[in-house]
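Peer 1: Kindly return the folded structure for what I paste below:
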Amino acid sequence: MPLDRSNRLYIFASSDRPDPYVNVLVHALSTYPLVEVRFIGIREHEYSNEQVDGRVNATLTAVYARLEELASGLSGEDYSPSVDMNGRALYRTCLEKLEDVQVGASVISWPELDQRLGRLAAHGRPMFDVTTLKKNLLMDVVALLLSRDCSDVFNFELLKAPNYDERDLIHALRPNEYKYRSIAESRHIEAARRRMVSRSMTFRSIAWLTLAITGIVAAVQIFFPNGWGQAAVTVIATATSIAAWLYFFRRENIS
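Peer 2: Sure, this is the predicted structure:
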């Protein structure tokens, strides 16, 4: 992704733990010219006790508190030493950069997910982080974004066995122990995208061919209603159209 354009980072928040978001923010703010960071919760049901709005705002507050704690050198864990000077500077820099960007939280209702993602994808240079997103929602979000040709979907991935403590925070990780991975870089995702584009183009081509054939048949019937040519054109056009659609459906079944 080019670094000379302003980006908007949308972080889907499913976990209450602040540490994964700390890693994402520190890496993203040090790598991309962000102008907005927004935590997004997805309301899966319309239950009155779901309270997604409150949880997303609480998560954002917890992330700020964790960054302040780490920037002060406190680990918050009895078994781990305090953060070293380099680590403190890393988190202080993150907090300073957050002061210069628009930070907020919002909730998207699951039935409106496609529509709302479309709006976000069309605005500015969007990046979508799915590091903590639940598996069922992850599939929905990634599929919808890729269908809109939005490939800037990221996941903060540990390349080592997790410890589930401060040792998994970015200041304690070596460069070869994590990767901020673009999901679209997967060769399987790319193969799936090419296949979808190919099928879409084939479907459109056959649809246009059918429409053109219909127009030819209609014109022949109007101008040559009783001739042998009219019958011949009708038979050939019908056979061609049927053959094209049979080819398409056979290809779908084979795939």
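Peer 1: Every contact and neighbour count from this point should use C-alpha atoms.
Peer 2: OK.
Peer 1: Could you point out the helix or strand that follows the lengthiest strand in the chain?
Peer 2: When the chain is parsed with DSSP state E, its longest strand is strand 34-43. Going down the chain from strand 34-43, the next helix or strand is helix 52-71, by DSSP states H and E.
Peer 1: quick one: His45 and Trp110 touch, right?
Peer 2: Yes: using C-alpha atoms under 8 Å, His45 makes contact with Trp110 at a distance of 7.4 Å.
Peer 1: ok and the longest strand of the chain relative to helix 52-71, angle-wise?
Peer 2: Strand 34-43 and helix 52-71 are oriented at 130 degrees to each other (axes from the mean of the first three to the mean of the last three C-alpha atoms, to 10 degrees).
Peer 1: Please compute how far strand 34-43 lies from its chain's middle.
Peer 2: Centroid separation between strand 34-43 and its chain, computed with C-alpha atoms, centre = their mean, to the nearest Å, is 12 Å.
Peer 1: this one as well, want them side by side:
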Amino acid sequence: MKNLYIFVTSNRPDQYLNSSVHCILNEGVNRIVFVKITFSDSDVSLNMLRQNVINLLDNLSKVIYKFYTGDRAGETEDLNKIYQQTELIIMKTKYEQCLLDHISWETKIINYTEIKSYIASCKKQFKNSIFDVSGISKTFLGDIFACCLVEDIQNLYTFELKIKEDYTHPWIMLIHALQKDKQYNYVN
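Peer 2: This is a model prediction of the structure:
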């Protein structure tokens, strides 16, 4: 079992979808854990985020993009009108692979004071786990980086776009569109 721990801040699923899909298809990951760092002990929005990422994958496998935030929250866009048939087939296949039963989607809320012990525990249990900080707030980034250094963790990554962000057409910032001309890096 290979794990991907995605540290999350926002409820917007798009930014976590890219890392998830990349790691499932290219790194052999079959367990994704969305980790939210908090200063208190409760936060219900993490389960909603996990479900929104899965729903976004499901919709994309049906070539539909759903907006989860912003002025268009709740609206959908039919991607059949935007992509050519061959691109649609590739898109559907890519996202369907990420919805298979052997992929586990989990959540974990940790207190700020537990960052180091949580990271150490993850490394001890699953040595070749990947830690993703693509969407984490800068408030926690330094702490996560420092803990990974102390624990000698080499697999700390971020998903980096090579294109200009476009929130009016957010599907062009998703991995199916970025992969075509390698418009992203998964940087260690």
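Peer 1: hmm, back to that, check which helices and strands the longest strand of the first structure sits against.
Peer 2: Secondary-structure packing of strand 34-43 of the first structure (3 or more C-alpha pairs under 8 Å, 6 or more residues apart in numbering; DSSP states H and E): strand 7-12, helix 52-71, strand 102-109.
Peer 1: Tell me which of those is the most buried.
Peer 2: Per residue and on average, the most neighbours among those fall to strand 7-12, with a mean of 24 (mean count of other C-alpha atoms under 10 Å).
Peer 1: what's the matching range in the second structure for the helix or strand that it is followed by?
Peer 2: Downstream of strand 7-12 of the first structure, the first helix or strand assigned by DSSP H and E is helix 19-31. Using TM-score structural alignment, helix 19-31 of the first structure lines up with residues 14-26 of the second structure.
Peer 1: Would you quantify the distance from the corresponding residue of the first structure for Trp105 of the second structure to Thr131 of the first structure?
Peer 2: Alignment note (TM-score structural alignment): Trp105 of the second structure maps to Val103 of the first structure. In this view, Val103 of the first structure and Thr131 of the first structure are 18 Å apart by C-alpha to C-alpha, to the nearest Å.
Peer 1: Which residue comes closest to Thr59 of the first structure once chain neighbours are left out?
Peer 2: Here the nearest residue to Thr59 of the first structure in space, its sequence neighbours aside, is Asp16; by C-alpha to C-alpha, 6 or more residues apart in numbering that works out to 5.7 Å.
Peer 1: follow-up on the earlier one: which residues touch the match of Trp105 of the second structure?
Peer 2: By C-alpha atoms under 8 Å, 6 or more residues apart in numbering, the contact list for Val103 of the first structure reads 36-38.
Peer 1: now do Pro20 of the first structure
Peer 2: By C-alpha under 8 Å, 6+ apart, Pro20 of the first structure lies in contact with 131-132, 156, 169.
Peer 1: just so I have it, where are all the helices in the stretch 101-250 of the first structure?
Peer 2: Here the stretch 101-250 of the first structure has its helices, by DSSP state H, counting those that start in this stretch, at 113-121, 135-147, 187-223, 228-254.
Peer 1: got CSV for the ones you listed, with mean neighbour count and distance to Leu90 of the first structure too?
Peer 2: As requested, those are arranged in CSV below (neighbours: other C-alpha atoms under 10 Å; distance: least, C-alpha to C-alpha, whole Å):
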stretch, mean neighbour count, distance to Leu90 of the first structure
helix 113-121, 15, 29
helix 135-147, 15, 29
helix 187-223, 14, 33
helix 228-254, 14, 52
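Peer 1: nearest to Gly87 of the first structure, of the ones you listed?
Peer 2: The closest of the helices of the stretch 101-250 of the first structure to Gly87 of the first structure is helix 135-147. By C-alpha to C-alpha, the value is 31.1 Å.
Peer 1: I'd like to check the angle between the closest one and strand 7-12, please.
Peer 2: 150 degrees.
Peer 1: could you give me the residues in the second structure that helix 135-147 of the first structure aligns onto?
Peer 2: Helix 135-147 of the first structure falls opposite residues 138-150 of the second structure when the two are matched by TM-score structural alignment.
Peer 1: For that stretch, what is the distance to the chain centroid?
Peer 2: 18 Å.
Peer 1: That one vs the first structure, average offset?
Peer 2: Average distance, stretch 138-150 of the second structure versus aligned residues of the first structure after superposition (mean C-alpha distance after the TM-score superposition for the first structure): 0.8 Å.
Peer 1: could you list every residue that touches His45 of the first structure?
Peer 2: Neighbours of His45 of the first structure in contact, by C-alpha under 8 Å, 6+ apart: 109-110.
Peer 1: what about 10 Å?
Peer 2: His45 of the first structure makes contact with 52, 109-111, according to C-alpha atoms under 10 Å, 6 or more residues apart in numbering.
Peer 1: Perfect, that will be all.
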